[in-house]
Every structure is written in structure tokens, then in C-alpha cells.
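**Student:** Generate a structure from the sequence data that follows.
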Amino acid sequence: MNCFTCQNESVSELGVAGIRPGSVTSDSWTCRLAAVIHQCPRCGHLQKHHDKATLEAINEIYRTYAPHHLAQGNEQVVFPEGLSPRPRTWYTLEKCLPSLPANGRLLDVGCGNGAVLKSAGALLKGWELHGYDLNDKHRDEVLRLPGVASFTSGSLKKLPHREYDLVVLWHTLEHIPSPLGPLAELRDLLKPGGFLLVQVPDVERTPFDMAVIDHTSHFSRRTLEILCRQAGFEVAMDGTPWIHNCLTLLLRKSTLPVPSSQTVDAITLAGGRAQFDWYNSTVRLFDESTREGEFAIFGAGMAGIALLTQLTRKPTLILDEDRQRDGSKLEGVTITPPDRATANLKVIMPFAASNAARIAAKVRAAVPVAATWQFIIPAASATNP
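**Tutor:** A predicted model of the protein is given here:
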């Protein structure tokens, strides 16, 4: 098994993410498959190398993929400090606007039902928009979006143009086994001066991403840049601070030679193992803390859903600030805004410790009943403060 990032010829198995077999799909369903994590001993990249049965199950996940079904097809919103809530794609593209020309051609690779294209249609008025996906399940939906000129499925060779000013890989790269070749292919689609926008989960700030069964790569800031440099890119803008649990890089073609060695130090390697151990110890903490009494999970994202497969008991509620998810159910548990929850709950906070504490403080200040809740916050770690 070769490393997906540095192409090292071997990877080491760390074990199963969680305290019992169970995971989550990237379209927000629980899954009973075990998430087995490997690490490259050279670059430190965390990854999954699935067996045949798991690959077949993942192909079925993609065949019936239902993005954002908990919010009736609407993508998740983010809550930037000092700003009104807005779609994650909108907020990210806003941040990129100063680097982009007034007019151009955008290609969204792995466009799904068009989340990126919806935001681009509103923010990039002078742009021609194109969508690409492996299958044509959402073709009609995407083609109805304002500004979208084409939709292509199957081979990239069928695209209507060979050059684009901006190519977007939105929560797509982590799904691709052996992503170096596809990244290099996308590099060849950029116009001179063009950009590739990549966003993926950040495993250092959300080790819960290891529980997403169809994510084959779990990137840190370092391993993502190693991969992108191997594919011939350099970082034009680092958007890591923009989204609390994601890595965002605006990349351009590099004129520098590819580094010959991608070996990392022992501290970096230990960090990957620490993220795996932190995840398992945090799941154990949450399980032991909820053996008695009513409790809720905060957040209907990947982390919260994964916990439904790990905890001994089922929560009373799933709390979520995104009102698009209000009333949806997972495993029979209703998603509810915090201001409609009951008193005297234990509330599980599946975030990095600092983010969990910040969110808990914000909720306590905004929701009177939260003063009666006991927030269960993970321990900090060297790589996940």
C-alpha cells in the first residue's frame, strides 16, 4: 500500500477509529462499517486503505448520495464572528474575491447538487460557470442554476473547455484514492494566472473526520501542502483560519521544482498518532459521561452523527444552530435548535477543546435554558488545543 500523499511504498495500520465498529457517511448517514486508519511513516499522512467489501459499500453510498439531506438539500451555514450566518461556500468565495478577476471561467469538480455554483452565481456575476461530477444524478438541478453554462460527467476529457480561471475542489480531494494524478490533471486545466481552490476537513482541528468512512485521506495543513507541491502547485492564499474545522488553500501553478524528500520529523509523526488516540479517548469520555440521565449531542455534522454509532445510549436530542435542519431526524433522534431544548441536559461537544468551550460560552450567553446544562468538553492535546 503506497501513501496517497508522498507515494511512500508502505503505510502502518493504527487501528479502528472509535470504541466499536461504526462510522458516518459524508452525506450524513450512520454507517456500521469500521473506519480503519493507516499512517505513512515518512510524511505522517493519515489515510484509509479499504478492503474490497468496504469499497463496494462506498460505491453504493455514492450511487445513492444525498448531499445536505438534513437541510432539505441546502448546504451548511457557518457563523463567522461579527457577521450574519451564511453558506460555507459563500463565505469562502467572499474571502477569495480580492484575488480573482472580474470576469472568468469557473469549473467545479465534484459539484454534487451545486452548492459552490449557487454561491458563485451570486458573487461572480461576470463569470461563466461549469459543473463536473462522476455521474449525472444532479445534472438537471445544476443546469437550472443561474450562470451555469454546462454540466459534464464521466471523463474530464469531455469538458467543453480546456482552460479555466478557477477550478474548485470543494470537499472532494479527501474522497479520491491516489489523488496526485487527478491534481496534476487539474493543474493542466488552469489558464496562465489561474487558481485551484481546495477545501478539505482539517484532521488536526477535527480528528472526528477519521470516522467518515468514504474519506480516504485525512489532511493536516502540512500533508495537504506536500500533496499540492508534488502536483505542481504553490500556495497563493492560506485560508486555514476561515473555517474552524477545514483547510482552505487557494493555489496557483508553481515554477519551483518538486521537493525530492517529503520526510517529516518525529514530532510531526507523533502528532498523527496523537490525533488518532485523542479521537478514541474522546469517544470513550463521551460514552462514559452519558451512561445515566438525559443528554444531547451538539451539532448534526459528521462528528455528531458518528457518535450515534459509538455511544452506548441514544441521546434525547441533537442540538443544532442551523435552523435548516430543524425537525430532521437521525436514528430516530430529532434535531432541535438550542433555544427549544429542555433543561438539565448533559450536552456532548464533539469539537476541539477550544472550539467546544467557545461554542458553549456563546450558547450559554444566548440561550437562557443552557445555564442548566452540563457541557461535556474534550481534553486538549498538543495538536488539538
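
**Student:** Please make it C-alpha for all contacts and neighbour counts, starting now.
**Tutor:** Will do.

**Student:** following the stretch of helix or strand A357 belongs to, which helix or strand comes up?
**Tutor:** In the assignment (DSSP states H and E), A357 maps to helix 353-366. Downstream of helix 353-366, the next assigned helix or strand under DSSP H and E is strand 374-376.

**Student:** How far does that following strand sit from its chain's centre?
**Tutor:** Relative to the chain's own centre, strand 374-376 is displaced by 25 Å; criterion: Cα atoms, centre = their mean, to the nearest Å.

**Student:** for comparison, sequence B:
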Amino acid sequence: MMLCNVCHTELADPVYRGGANTSITTMNKVVSGQTRIFHCRTCDHVQTEELPDLARYYAEEYSINEDGVDDDQLYEIRDGREIYRSEHQAAVLLSKIDLHNNPKVLDYGCAKGATLRRVVEANQSVEPYLFDVTDKYQRYWRDFPKPARWASHTPDPAWSGTLDVVLSFYALEHIPHLGSVLGDVRALLRPGGLFYFIVPNLYANWADFIVADHVNHFSRGSLAMMLARAGFDDIEIDDSSHASAFVVSCRRAETAPQAIWGAPASSEAVEELARFWSTARQRISEQEGGVAPDARFAIYGAGIYGNFILSCLANPDRVACFLDQNRFLQGKQLNGVPIVHPADLPDDVAAVFVGLNPLNARRIISSVESLQSRSVPCYFLN
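**Tutor:** Down below sits the predicted model:
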């Protein structure tokens, strides 16, 4: 029996089962085991069966952007300029929150603390605090723009009830025991303190559906219920300031936790996602069959979508390269396949499989001049 991580209702049969005995993690690694996904019809939460030995996985194996302090994920290209995720997150945060008067600000599940680093660089009055479940990022914490307080594995008990703001960037989707973590966050905040966090928006980025270590896929309904039950109020949920994400803020309430119940609104959308991913392998197989048997091809996008395409190919050795505009990925390899800038597409590539969010893929590809000038056929996931 599996219970919903938000409302603890018993979940019905899975709405999706991966078509192979492998899954893909946030780190873009293929691991053994079938992805099984459930939909809670009580609170509209979507939930993935958790990986075995999850605590050890995060403490010992999980890492993100560890190749230097500047290593980051490409958020978008705006007017020809690369905008990286921590840069955009910091800009959104600073536009939403008043961080004057020397606030004590904790990044909970911080990894390198890249976003808080940018915030402190912009506002030296911020007193930075850092926490993660692993100690592997401490070398980045030591050279913060101003000295930071930090803790690994468990937050410092001395922080309890003293913090003005707790931040969390892409952490809650990984955590099965949400009530426990939210209780810790609430205890760390002073009365009326602000909890500000970002989690993926499943409905704006379809890859989130199949990421094996994202055990939680939130909706507006499940976010509101989760926070009210955990003792927060003044809840604001913004789905427009950050692409493919919910930007959420709330405050520590001093009244009794509330129970919010409402009919789910996303059943049809969840079913559409399940159908899309259930048939994706067959579509990719048909597209591969349409390329000349002796031709090589490339995959645009060295993220989850691109890796999924590679895992579906009958002849992955025909992939010449991944194409990606993120300079931190170029020169590396993904599953033994080199990652290059789109301008460096080999001359003998006859087709490009597009491993991007289907909601944006055609728009993005139409702006890549090196592909448009070559007139190489592009195959999209949808």
C-alpha cells in the first residue's frame, strides 16, 4: 500500500509504468528499476515510487553542478545572452522579497548555494545560512561573498526560531517525508518568518513526470494543502515568474494548522502525460526507422529528454553527438556520446532528434541558426 506524501490518502493503481526496467534520475543517469507513478484523487498530487536506499543516494551519490563554482544549468538565451538558472532565481527572489535590515536567510538543501551566493553579492546586508544533507559541497560554502553559517546532515539546533527567511530551490520534489521537513522549516523560522521555495511544474515541463528521484510532482492544490497542513499561511503560488516551475511563498502561522480539501483539477492533464510517455518509445522507434540505415544522427539537448531518446534507440551507436548550448556541458560526454555546440554539428549528420520540452521545442529549434542553415530534418517527441 502506498500513501500520498501530501494528504496520506491511500493511492490507487499507478497511472503510468515505465516501458523498460530502467529509469532516469535528476543527474541524468540511467538506473535499474521501473518508474511507477501514482495520482492522488484527493489532493491532486502526483507521486513516483521512491528509489531504494534514498537517504544514502542523496548523501553519497547525488550531486548537481559540481564542476566549479560557476557550473550551472542554462535557463534561457535572451537577446543572444545566456541566462543561467541561479542568476534567474536570484533575480526573481530579489524582485519578490524585501531583504533589507540584515535578514537571516537559510538556503535549505542548498548544494553549492549558487542562488544565495548571487543574492548576497547583490545585497551584502543578508546574513547567509547554508544546509544540505551531505557535506560534499562545503568547499563552496567556505568562500561565500561574506562568511556564512552552515550545517550538514541536520540543521544546527541553535538556529531554531531565529531565521527570517528559509529558501529552498528544487528540493521538496525529492523528499518523501514532506511533513517532517516542513516541520523542521517551520521550527527554524521566527514567528511570521517567510518560507520561499521553487519546485518543478509538471504541467509545464513534461520530463518531470519520468524523473525517477522526483518522488513529488506538485499541483496548485497539493501545494496549498501541504503548506496549510504544515502550519503556514499567506500562501502565494506563482507559475509565471520561472519557466516550468512553481515559485511559492508562505509564512509561519501561529494558529492551528488548517485542513484544505478540494476536488482535483488535473486528472485529464495527468492522463495526457501518462499517454504521452507511454507511447514515446514507439514514436522514437518509428522516427529512427525513417532515417537511412547507414546515416548518422544527433540529439539536440543533453538533458532528460535527450537521454530518454538515446535510451529508446535500437542503434544508439549511430548517434554522432549531443547538441547543447550550455557551455558547461560542451566538451563532456553523456553515456559515451560527446556533447558539442550546435554550430559544431558534424557534416555527415542526416537528422536531428530533438530532446527538448515539447511545449517549447519547435520555437527553440527555429531560433538555432546553425540548424536552420543546414536544413537538417528534425524529429520531435510529439
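
**Student:** re earlier: residues of the helix holding A357 of structure 1 that come out buried?
**Tutor:** Neighbour-count burial for helix 353-366 of structure 1, with 16 or more other Cα atoms under 10 Å as criterion, is recorded at 353-357, 360, 363-364.

**Student:** Quick one: the helices in the stretch 1-150 of structure 1, in order.
**Tutor:** Taking DSSP state H, counting those that start in this stretch, the helices of the stretch 1-150 of structure 1 run over residues 52-63, 88-96, 115-123, 139-143.

**Student:** May I see these arranged in JSON lines, with distance to T25 of structure 1 and mean neighbour count as well?
**Tutor:** Below are the helices of the stretch 1-150 of structure 1 laid out as JSON lines (distance: least, Cα to Cα, whole Å; neighbours: other Cα atoms under 10 Å):
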{"stretch": "helix 52-63", "distance to T25 of structure 1": "8", "mean neighbour count": "13"}
{"stretch": "helix 88-96", "distance to T25 of structure 1": "19", "mean neighbour count": "17"}
{"stretch": "helix 115-123", "distance to T25 of structure 1": "18", "mean neighbour count": "20"}
{"stretch": "helix 139-143", "distance to T25 of structure 1": "22", "mean neighbour count": "17"}
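
**Student:** Can you add distance to S260 of structure 1 and give these back as a markdown table?
**Tutor:** Listed next are these as a markdown table, based on distance: least, Cα to Cα, whole Å:
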| stretch | distance to S260 of structure 1 |
| --- | --- |
| helix 52-63 | 32 |
| helix 88-96 | 31 |
| helix 115-123 | 35 |
| helix 139-143 | 41 |
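
**Student:** and of the ones you listed, who's closest to V16 of structure 1?
**Tutor:** Closest of the helices of the stretch 1-150 of structure 1 to V16 of structure 1 is helix 52-63, at 13.7 Å (criterion: Cα to Cα).

**Student:** hmm, who's touching that closest one?
**Tutor:** With Cα atoms under 8 Å, 6 or more residues apart in numbering as the test, helix 52-63 of structure 1 has contacts from 25, 33, 213-214.

**Student:** quick one on the thing from earlier: do you know which of the helices of the stretch 1-150 of structure 1 lies nearest V347 of structure 1?
**Tutor:** helix 88-96 (24.9 Å).
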